[in-house]
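1. Take a look and give me a structure for this.
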Amino acid sequence: MRLVFAGTPAFALPTLEALLAAGHDIRAVYTQPDRPAGRGRRLSESPIKKFALTHSLPLYQPPTLTGIDRHLAPLEPDVAIVVAYGLILPPAMLALPRFGCVNVHASLLPRWRGAAPVARAIEAGDRVTGVTIMQMEAGLDTGPMLAQAEVPILDSDTSASLESRLAPLGAELMVHTLNLLGRGGVRARAQDDAAATYAPKLRKSEATVDWTRSAESLHRKIRAFNPYPVASTLLRGEPLRLWEVGPLDDGEEATPPTEPGTVLDTGAAGIRVQTGGGSLLLTRLQVAGGKVLEARDFLNGTRLAPGDRLGS
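-> Below is the predicted model:
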């Protein structure tokens, strides 16, 4: 099929790779303009841009999609494939391809429509998620569903690890769906709007850990906010980022014997901290300006002992 592809982050890359490997005619690749990143704020190319350049695919990085239909019309696309592109498609673009615009969305719609479906699923304590191939329309992730596939959410999953499983699954499902679409073998299913939930974009202001919350709640939050924006607390007034946590202890008391945020124990396995209900084992941490370290290495360079307090 004649395709145009729009995507930006690493999550979109397996789909583009699969479409090219399947022999589709990719007539244009759209990705976000280069953005400043890192400490030096140097311009960074998206994974999609790097792949397109390596494979000599026609690449475009428009800051907006105003007038995009005039650019797309001569390409005569059968389908536009969209995966985490980062811009809202105008109606003219949605209507132009023969089979419309088709999206890989990282949830089991209608649950978790919106910008951060993976993180919100972990944060909410969902036990299962998946990918949905959706026919795009003007609403926010409201279009008819063409295919779905499920995966379990593991107790150890972070947003990064879960996305790494969902991305190839979405790619495989997209290739399969396109094969059926070209033969008229896809039956679209309308979403149940009454069952919809929304996954708003993650904000840095949400990242601060409230130690009065339960260990289970904080365990989900820390995993959900890895790799962005990363949960954080304070250690002697300085920022401390919390990247990973160990397994929960199901047998702990519901009420804290000490003040929430108090360090209970430190060792090679991690740093155990009291919460509003149970305790939490911190296993990977990062001080401001430092590297992300395993707890053992972190304790070698940072003074921390039982009785110390985290948080404000």
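2. all contacts plus neighbour counts: C-alpha atoms, from now on.
-> Will do.
3. Going by neighbour count, list what's buried in stretch 143-153.
-> Across stretch 143-153, burial judged by 16 or more other Cα atoms under 10 Å covers 143-149, 151, 153.
4. How about stretch 75-93?
-> For stretch 75-93, a neighbour-count test (16+ other Cα under 10 Å) marks 77-85, 89-90, 93 as buried.
5. what does stretch 275-292 give?
-> So, applying 16+ other Cα under 10 Å, buried residues of stretch 275-292: 275-287, 292.
6. can you tell me the distance between the two ends of it?
-> Counting by Cα to Cα, to the nearest Å, you get 23 Å between the two ends of stretch 275-292.
7. Touching it from outside, list them.
-> 211-215, 218-219, 238-249, 252-256, 259-262, 269-274, 293-295, 298 (Cα atoms under 8 Å, 6 or more residues apart in numbering).
8. which of these count as buried?
-> 211, 214-215, 218-219, 239-246, 248, 256, 260-262, 270-274, 294-295, 298.
9. Let's see which of these end up in helices.
-> The helices, defined by DSSP state H, take in 215, 218-219, 295, 298 from these.
10. please give me the structure for this one as well, since I'd like to look at both together:
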Amino acid sequence: MAGQPLRVVFAGTPEFAVPCLEACRIAGAEVVAVYTQPDRPAGRGRKLAASPVKEAALAAGIPVEQPESFKAEADRDRLAAHAPDLMVVVAYGLILPRKVLAIPRLGCWNVHASLLPRWRGAAPIQRAILAGDTESGVDLMQMEAGLDTGPVLVERRTPISADDTGGSLHDRLSALGADALAEGLRRIQAGEVLEPHTQAAEGVEYAHKLDKAEARLDFSQPATALERKVRAFNPWPVAEGDIAGERLRVWAAHAIAGRPGAEPGTVFAATRDGIDIACAEGALRLTAVQRAGGRRIGAADYLNARPELKQAVS
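-> Alright, predicted model coming up:
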């Protein structure tokens, strides 16, 4: 195998996967086709839009395939016709059946944004922040029929800082995933056999898909939990709460000491530093919010538009 370019089929859909597609090319693999989700309606006009991976593939002159699934034998035959040595899957959005996993000579690799077996599933980045994890990472995994159960080939780790958001951790793990994938490809093309590490049986957690209903802020919860929710759901779906009679999207907030006796959900301070809301434990200081139909603004600008709020708590 050494010295020969690897024939790779790449399967991915969102922005997270784009650096991994580029990593395949930089590592010297021959990307013979890119599989991505069918174009979906997007934006206010609901016009069909290509996925970020499709746009990157077309820009690089790589053929693009967009089957709804691999249930049809014709779709599996079309994949086999590309004669892939390896299929690389990164946030593709489809569960691959056994018949597909068996097509590439070297099987299928997956880049997953967690330290497995913790946070198998659809939303590992946000779930790690919501849970208060202090570390995350990326695993390059040999795919099996189970959901994110395969042995790990390469791993990268990164701390989760107190100000990490879903967006910032997403971007960092996207880059780490590309780095891990590039290492795996370089090593296998040099003739090395990667040692698979079986996942531990303990510590399995499932990262269920995000639901917009989860973004509601319930001030009967501790402020620390709500702070994590605000960070995890930035930039999507964005936390929201009822603040002094108005529904706001909350882009940035942090937990502070509460005011004794303050009823959860009540605003007890409103200054240029933020809007302080009592919680079951402690308080949440909102520093960046968004009104319905408006844009993201700082707390000071919001209070300028609502001077009565400052007066009510002064």
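11. picking that back up, in strands, which of the buried residues of stretch 275-292 of structure 1 fall?
-> 279-287 (DSSP state E).
12. Max pairwise distance over those: which two?
-> S279 and V287 (21.2 Å; Cα to Cα).
13. where's the residue with the shortest distance to the centre of structure 1, which helix or strand?
-> With distances taken as Cα atoms, centre = their mean, structure 1 has V118 as the residue nearest its mean C-alpha position (5.0 Å). V118 of structure 1 belongs to helix 117-124 when assigned by DSSP states H and E.
14. of the buried residues of stretch 75-93 of structure 1, closest to T132 of structure 1?
-> V83 (11.1 Å).
15. OK, contacts around the residue mapped onto the closest one from structure 2?
-> Counting by TM-score structural alignment, V83 of structure 1 corresponds to V90 in structure 2. Going by Cα under 8 Å, 6+ apart, V90 of structure 2 touches 10-13, 16-17, 20, 110-112.
16. How about the contacts made by the closest residue to V90 of structure 2 other than its chain neighbours?
-> Residue nearest to V90 of structure 2 in three dimensions, not counting chain neighbours: G12, with 4.8 Å by Cα to Cα, 6 or more residues apart in numbering. Neighbouring residues of G12 of structure 2 by Cα under 8 Å, 6+ apart: 18, 34-37, 53, 89-93.
17. how about those in JSON lines, adding distance to R46 of structure 2 and secondary structure?
-> JSON lines is the format used below for the contacts of G12 of structure 2 (distance: Cα to Cα, whole Å; DSSP: H, G, I helix; E, B strand; the rest coil):
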{"residue": "V18", "distance to R46 of structure 2": "23", "secondary structure": "helix"}
{"residue": "V34", "distance to R46 of structure 2": "24", "secondary structure": "strand"}
{"residue": "Y35", "distance to R46 of structure 2": "23", "secondary structure": "strand"}
{"residue": "T36", "distance to R46 of structure 2": "19", "secondary structure": "coil"}
{"residue": "Q37", "distance to R46 of structure 2": "16", "secondary structure": "coil"}
{"residue": "V53", "distance to R46 of structure 2": "19", "secondary structure": "helix"}
{"residue": "V89", "distance to R46 of structure 2": "27", "secondary structure": "strand"}
{"residue": "V90", "distance to R46 of structure 2": "26", "secondary structure": "strand"}
{"residue": "A91", "distance to R46 of structure 2": "23", "secondary structure": "coil"}
{"residue": "Y92", "distance to R46 of structure 2": "22", "secondary structure": "coil"}
{"residue": "G93", "distance to R46 of structure 2": "20", "secondary structure": "coil"}
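18. Next, work out how far apart E216 of structure 1 and R120 of structure 1 are.
-> Note on E216 of structure 1: its distance to R120 of structure 1, by Cα to Cα, is 15 Å.
19. same thing with G301 of structure 1?
-> 34 Å.
20. quick one, which of these two is more surrounded?
-> R120 (25 against 8; other Cα atoms under 10 Å).
21. Now for the closest residue in space to the more buried one that isn't next to it in sequence, how many residues are close by?
-> Nearest residue to R120 of structure 1 in three dimensions, chain neighbours excluded: A199, at 5.8 Å (Cα to Cα, 6+ apart). Counted with other Cα under 10 Å, residues neighbouring A199 of structure 1 total 17.
22. how about A199 of structure 1, what's its partner in structure 2?
-> Match for A199 of structure 1 (TM-score structural alignment): A207.
23. Is it correct that that match is in contact with A123?
-> Yes. Between A207 of structure 2 and A123 a contact is recorded at 5.1 Å, counting by Cα atoms under 8 Å.
24. the helices in structure 2, which residues?
-> Taking DSSP H as the criterion, structure 2 carries its helices at 18-26, 52-59, 73-81, 98-101, 124-130, 166-189, 223-232, 299-305, 307-313.
25. Those helices into CSV, with extra columns for distance to A42 of structure 2?
-> Converted to CSV, these look like this (distance: least, Cα to Cα, whole Å):
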stretch, distance to A42 of structure 2
helix 18-26, 19
helix 52-59, 12
helix 73-81, 26
helix 98-101, 29
helix 124-130, 22
helix 166-189, 20
helix 223-232, 23
helix 299-305, 29
helix 307-313, 37
